[in-house]
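Enquirer: got a predicted structure plus its sequence, pasted below:
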Amino acid sequence: MGFFYSDDITITNNNVKEILYAADKYMLAAGKRKCETVLKQTAQSEHATKTLQTAYQYHLSDLKKESLDYIEMNTKACLLSEHAVNLSKDCLELILKSDFLDCTETDICQFILKWGKHQCELAKLEPSGGNIRESLGNILYLIRFPNVEMKFFSKSVANSCILTSDEMVSIYQSHFGETSKAFPHSLRAPVSKRQTYSIIRYGQITGPMATSGIQSLTFFSNKEIWLKGVNIFPPFVRRGRYIIPYDIPGTVNINIKVMNDSEEEIQQQENINVVQNNEVRQIDFCKPVHVISMRDYTIVLDGMTHQIYYGTDCQDSVTDQQSGVTIKFKNSPAHENGTDIKTGQFCRSFIQCLNWFLFL
């Protein structure tokens, strides 16, 4: 109870759920934030399904997203965790809705049968096909059965009786060109299978120019993409009469934010080492930012205090012919000086791409 009076308590993985329950019940915001900090460690491990369940229960949106992101990139390991079978149906639905799970549909099907049997055990029901199907409910139709390995489907799924006769016939027919109307058949697109491309908006480099204040640009994409990173122009300083690269050891703190039209803010903080003599610097985000098609996003760079080179003859619309992604740029309302659709920062963006899903 000391935390209620002093905000001082040691939170560990062993007591975090109990403290989070109390902090949520008594509306202790500071305690809830400390619990979330501890839980983030688990969100980046094979036990991310446990953190996802906790985040969902206590409405911790950032933690929920972080857990889902990790599960998408490490799906098979996360589904093999001892905590995965304890997922609620709602949380399992969040996972199965993802197009980006990094495992086969056969792996997902194996887990679903295991999860369904565990739910039957908890309810003290026979783990029959009918009871497993009832425990799954409508999320059964998020499983992409046409992509399940046929040998496993015939041996395990068909014999489990979780599908009706008509549903099984439609799955078998899907392997001979007939599209199943009951189940999705599109392949998932995990991070590990993405290819990288780039979008270049500037024609040439010139400068230097002063850049105090915010550099900002608004953009939207014609397809669902991920913002993987950007190239920027690093600081230069004047020594005497000459403009030379800023080569004093150290870093410049660059704060890059991506904000969508729902006013959600996704922040990428980068420390840029400025000892190199380069006109451009590649910034790879620690985590790609999900960008929904045909929606405005704004990227903001703040922290430049020195003169820089900059891009000119910039295009307000760029199409990558190989991936089919078109990025259109607009002047940003957050802009203060130096960057707009014709000149300034954000000279190149990076695209990771599959044939059917595209990533910036």
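Expert: Thanks, I have it. Numbers count the residues shown, from 1 in each chain.
Enquirer: CA only for contacts and neighbour counts going forward, please
Expert: Fine.
Enquirer: ok now do Leu140, which residues does it touch?
Expert: Contacts for Leu140 (C-alpha atoms under 8 Å, 6 or more residues apart in numbering) come out as Arg133.
Enquirer: tell me how far it lies from Ile283.
Expert: Distance, Leu140 to Ile283, using C-alpha to C-alpha, to the nearest Å: 41 Å.
Enquirer: setting aside sequence neighbours, what's the nearest residue to Gln119?
Expert: Residue nearest to Gln119 in three dimensions, not counting chain neighbours: Ser135, with 6.8 Å by C-alpha to C-alpha, 6 or more residues apart in numbering.
Enquirer: before we move on, what SS does that neighbour have?
Expert: Of the three states, Ser135 takes helix under DSSP: H, G, I helix; E, B strand; the rest coil.
Enquirer: could you count how many residues lie near it?
Expert: 19 (other C-alpha atoms under 10 Å).
Enquirer: Leu63 is in what secondary structure piece?
Expert: helix 61-73 (DSSP states H and E).
Enquirer: and that helix, what does it pack against?
Expert: Packed against helix 61-73 by the contact rule (3 or more C-alpha pairs under 8 Å, 6 or more residues apart in numbering; DSSP states H and E) you find helix 29-43, helix 48-57, helix 89-96.
Enquirer: quick one, that helix and helix 89-96 angle?
Expert: Orientation check (axes from the mean of the first three to the mean of the last three C-alpha atoms, to 10 degrees): helix 61-73 against helix 89-96 gives 50 degrees.
Enquirer: coming back round to it: tell me the most buried of the helices and strands packed on helix 61-73?
Expert: With neighbours taken as mean count of other C-alpha atoms under 10 Å, the helices and strands packed on helix 61-73 reach their highest mean count in helix 48-57, at a mean of 23.
Enquirer: next, the one to line up against it:
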Amino acid sequence: MTMNDYAWQCDKGLTDCMKHVLNNALFCDVTLLVGECEEEVSAHKLVLVSRSPVFYASFEGPLAEKGQLVIKDIEKDTFELFLHYLYTDSITLTNENVTSILYCARKYCVDKLTWRCELFMEDKIDAENVFGIMEEAHTYGLTTLKEKCLKYLVQNIEEALASESFSLICKHCIGSILRMDSLNISEEKLFEHVIRWAGAECSRRNLQTTDKNKRLVLGENIKLIRFPVMADSYFKDKVASGMLLDADEVINVFLYNFSKNDGNCRQSTFEVASRCYRRVLRFRKTLRERQVSDEKNDIAFESSVPVTLHGVTVYTPKEQCETQIVCIDVFDHNKSSIASVDSHYFEHSSRKVHDVFLDQPIRIAPNKRYTISTKTSYWVKSFYGTRGRDCVQFRDGTISFYNAALSESSDSDYDWASTTVDKGQIAGLLLS
């Protein structure tokens, strides 16, 4: 044996030394039996108890186990990756291993590794896997990650619903989706996808795919579907003719829609506000290259009918490499703040505009004046709108725009303002 065999420590830092003793099983004092086949994995108690309160309880607490520790619910390859992280604070996460590593991190209360898994999955959210990630977030109680998934669905729901993973999520996640007030999809299409999920759930439970059983697997989620929002003909042909709703519920929807049209609205069993928003854009023309930095933009508006405000459409940076930050406040007719968005980041878009959503949509009362106020950060060259319209038709009403903040001043005082009825950075509203 050469001197180098004894002196492997000399040119290594702590991390490399820890890796060496693990890989070469030097001075190990505990054997773990891992996986269904109970394969042996050697380790050091000192490392395990210093990194995980669960391992501490297993080896040192009042409930300490005697002899070898058996871990059947984790495969050996996965556990060795996890063990490598405990020794070195280093791990390579992939689409294939992140779920199993997250399971290890949660089981053994290694919060820093949980956080790394959460960040990795957040970065991978797209239409194909958003539901799979949301299911993992729900399973492990990762509230922030689940909220990120739901926020992604606001604008990408139709594309995401086409993925196979939607049929595999749990009933609780279905409920989270149906509780959302902003989704860029018609209630009819959303209903059809939910019914497809219910059919898949019936198959998983070995139930016949009848309307009665679909309602059974949906449970209370059936009450979150907004049947009164559906077209009358669709509801009559696709819902009322089946057995998904009972007779009282069907009658309630018909009576609500009839009384709504008659001007004497009845109480509905189901939510009646549409979650499908639409852009109400106010400019006839979009121009390029306006310098924007740390400036405030205000526009006031009124609606002639009750509507719901889901968010604001703003112009994007002109250059592809530029990022903009915007903060948004909504004030009611009493000048009280009723909604806000803090530090929303967005980049250049080929569409020239970007939708910024409120955390929760707000109801807009008719013939009351509200004000949208935005503040942007960073110097960027931005698109902006001109030839603004002071009135835009929206469904059965009119949205009217007014100059804000300087309402006591003459029109000529608006020449310096960055956003007015005629020009500006606030391109429009997201309404339903």
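Expert: Yes, it's here. Here the structure is a predicted model, which is why all the values come from computation and not from measurement.
Enquirer: the helix holding Leu63 of the first structure vs the second structure, mean deviation?
Expert: Superposed on the second structure, helix 61-73 of the first structure shows a mean distance to its aligned partners of 2.9 Å (mean C-alpha distance after the TM-score superposition for the first structure).
Enquirer: got the contact list for that helix?
Expert: Under C-alpha under 8 Å, 6+ apart, the answer for helix 61-73 of the first structure is 36, 39-40, 43-46, 48-49, 51-52, 55-56, 78, 95, 98, 100-102, 190-192.
Enquirer: change it to 6 Å
Expert: Contacts to helix 61-73 of the first structure, defined as C-alpha atoms under 6 Å, 6 or more residues apart in numbering, come from residues Ala43, Ala48, Leu52, Ala55, Phe100, Leu101, Asp102.
Enquirer: ok, back up a step: need the helices and strands packed on helix 61-73 of the first structure in CSV with distance to Asn273 of the first structure, can you?
Expert: Output for those, formatted as CSV (distance: least, C-alpha to C-alpha, whole Å):
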stretch, distance to Asn273 of the first structure
helix 29-43, 27
helix 48-57, 32
helix 89-96, 38
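Enquirer: for Ile162 of the first structure, which of the ones you listed is the nearest?
Expert: Nearest to Ile162 of the first structure among these is helix 89-96; the distance by C-alpha to C-alpha comes to 16.4 Å.
Enquirer: got the angle between the helix holding Leu63 of the first structure and helix 29-43?
Expert: 0 degrees.
Enquirer: in helix 61-73 of the first structure, which residues are buried?
Expert: Leu63, Lys64, Glu66, Ser67, Leu68, Asp69, Tyr70, Ile71, Glu72, Met73 (16 or more other C-alpha atoms under 10 Å).
Enquirer: can you find the partner of the second one in the second structure?
Expert: I take that to be Lys64 of the first structure. By TM-score structural alignment, Lys64 of the first structure lines up with Lys146 in the second structure.
Enquirer: first-to-last residue distance for stretch 136-148 of the first structure?
Expert: Terminal residues of stretch 136-148 of the first structure lie 18 Å apart, using C-alpha to C-alpha.
Enquirer: scratch that, stretch 121-139 of the first structure
Expert: In stretch 121-139 of the first structure, first residue to last residue: 19 Å (C-alpha to C-alpha).
Enquirer: give the buried residues for it.
Expert: Buried residues in stretch 121-139 of the first structure, counted by 16+ other C-alpha under 10 Å: Pro127, Gly129, Asn131, Ile132, Arg133, Ser135, Leu136, Ile139.
Enquirer: can you list these in JSON lines and add distance to Phe111 of the first structure?
Expert: Shown next, in JSON lines, are these (distance: C-alpha to C-alpha, whole Å):
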{"residue": "Pro127", "distance to Phe111 of the first structure": "14"}
{"residue": "Gly129", "distance to Phe111 of the first structure": "15"}
{"residue": "Asn131", "distance to Phe111 of the first structure": "16"}
{"residue": "Ile132", "distance to Phe111 of the first structure": "12"}
{"residue": "Arg133", "distance to Phe111 of the first structure": "14"}
{"residue": "Ser135", "distance to Phe111 of the first structure": "14"}
{"residue": "Leu136", "distance to Phe111 of the first structure": "12"}
{"residue": "Ile139", "distance to Phe111 of the first structure": "13"}
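Enquirer: understood, closing this out.
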